[in-house]
Every structure is written in C-alpha cells, then in structure tokens.
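# sequence-free structure coming up:
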C-alpha cells in the first residue's frame, strides 16, 4: 500500500513549513532552518525548491511575492494543518518513549 504524500513529514519538510509561518524567500528559509536547528538540519537549494514546488502543488504553501528571480512564500491553512498533525505525531512518539523508558525519558 502506497504511503499518502505528506502523511508524515521529514525534518526538512517540517522545518520549511515551520519557517513559512512568516513570509520568506528561499534563501531566507535555508538560513532560518539552519539557525532554528543550530545547524543540525540544513536544506540545500535543490531540496528546498523541489519541496517548495511540491508544497505549492499540494496547496500547503502559496507564493506571495515575485521580485525578479526571488520568490516569497507562506504557509496556507492546509499546510498549517499538516504541520500541526506532524507536531501531534511527534508528541505521541515522545510520550510512547517516556511510557516505555520512563527513567531514561525523565533524564532528558
């Protein structure tokens, strides 16, 4: 059975959508993801623009401004719903971890 597209998000997808809760262009998104994660997650231009195109096709983000080659985007209601669902999924994973490994989970 094929997995539904965007049913779960990769870290890069999650952080791109999170950064687009405010309008940003591609270079700003790449910098924001790196800054937000202290360099733990980086998004290269090929990955970023591929994901932006997919998100836009899926109605999860919208293009807000075009200035020459510079395009800005922001999250839509559908994108916010996907981001919220992924957040709840991650919380559930963490709660399961704490339930199974309470001592280790408590020390984090």
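Arrived safely, thanks for sending. A quick note: this is a predicted structure, and the numbers were derived from the prediction, not measured.

# For the rest of this, base every contact and every neighbour count on C-alpha atoms.
OK.

# Check which helices and strands the helix or strand containing residue 63 sits against.
Using DSSP states H and E, residue 63 sits within strand 61-67. Counting contacts by 3 or more Cα pairs under 8 Å, 6 or more residues apart in numbering; DSSP states H and E, strand 61-67 packs against helix 45-57, strand 70-75.

# check contacts around residue 46.
If you count contacts by Cα atoms under 8 Å, 6 or more residues apart in numbering, residue 46 has none.

# What separation do you get for the residue positioned nearest the centre of the chain and residue 81?
Nearest residue to the geometric centre of the chain (Cα atoms, centre = their mean): residue 14, 1.9 Å. According to Cα to Cα, to the nearest Å, residue 14 and residue 81 sit 12 Å apart.

# With residue 20 instead?
For residue 20, the distance to residue 81 - Cα to Cα - is 13 Å.

# Put this next to the first one:
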C-alpha cells in the first residue's frame, strides 16, 4: 500500500470527511510527509471506491460546488489494520536489532 493511500484511509478512521478535510487530516497524521494535491486525492478516492475500501456517504452543494463525504467500508478498515500491523512488524525488526547488533567494521574497506 502506498504511503498516501495509507494516510487517506487513516484520515477516515474517525468518520466521514470531505476531500479538503481528508487532505488536511492526512497531512497532520503523516506529520507533513503526505501532502496530497486535489487531483491526486480524487484519483485515489475513485480507485479506493472501486476497490470498495471507501464509499461516498453523503453529497451536498456548498457555494455552488458538489462536496462528497467519504467513509471507510469494513474492508477498508480491515485493509488499514493489516497494513498497520505489517508496518509495525517491519519496524520492530529494526528497532529490536538496535539494542542487540554491535557496530562492526566494514569488511573490505581499507
């Protein structure tokens, strides 16, 4: 799963959001690493909707523009949980070794 997708799904954990709110929440959750352009977000949301990981739950017109609200589906929640578990396990491989691996000289360097 791409980092942007992960944080889009994570942004929706707390409930339905419209596009701009997803952009801001993903940026906050990623501590600024994920900065989604509008086109990128809606391309991702279209793909995630097609994969049935997110769904449109409401649509309204605000200032003459359509505003769609997206939410996670049960499959979306499961995919996010699976990815989070895999990322945590991968991080543990490194962090657990930090305390046990002793620095040793590089082989073959003069």
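All right, it came through fine. Owing to the predicted nature of the structure, the values given are computational and were not obtained by experimental measurement.

# follow-up on the earlier one: which one of the helices and strands packed on strand 61-67 of structure 1 lies closest to residue 36 of structure 1?
helix 45-57 (15.9 Å; Cα to Cα).

# whereabouts in structure 2 does that closest one align?
On structure 2, the counterpart of helix 45-57 of structure 1 by TM-score structural alignment is residues 38-50.

# Tell me how many other residues surround residue 92 of structure 1.
Counted with other Cα atoms under 10 Å, residues neighbouring residue 92 of structure 1 total 12.

# Confirm that residue 13 of structure 2 sits in a strand.
No: assessed with DSSP: H, G, I helix; E, B strand; the rest coil, residue 13 of structure 2 is helix; it does not lie in a strand.

# How about residues contacting stretch 1-21 of structure 2?
Looking at what lies outside stretch 1-21 of structure 2 - Cα under 8 Å, 6+ apart - the contacts are 22-23, 25-27, 29-30, 34, 36, 38, 41-42, 44, 54, 57, 67-72, 76-77, 80, 83.

# Would you show me how to pick out the buried ones of the residues you listed in ChimeraX?
A single ChimeraX command selects the buried members of the contacts of stretch 1-21 of structure 2 (16 or more other Cα atoms under 10 Å):
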select :22,23,25,26,27,30,34,36,41,44,54,67,68,69,70,71,72,76,77,80
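
# From residue 38 of structure 2, how far out is residue 77 of structure 2?
Taken as Cα to Cα, the span from residue 77 of structure 2 to residue 38 of structure 2 is 23 Å.

# cool, residue 93 of structure 2 as well?
In terms of Cα to Cα, residue 93 of structure 2 sits 35 Å off from residue 38 of structure 2.

# and residue 25 of structure 1, what pairs with it in structure 2?
Checking TM-score structural alignment: residue 25 of structure 1 goes with residue 18.

# what about its match, how many neighbours?
17.

# tally of neighbours for the counterpart of residue 88 of structure 1 in structure 2?
Aligned counterpart of residue 88 of structure 1 in structure 2: residue 85 (TM-score structural alignment). Counted with other Cα under 10 Å, residues neighbouring residue 85 of structure 2 total 12.

# what about residue 85 of structure 2, is that helix, strand or coil?
On the basis of three-state DSSP, residue 85 of structure 2 is classed as helix.

# follow-up on the earlier one: so residue 20 and residue 81 of structure 1 - more neighbours on which side?
residue 20 (22 against 13).
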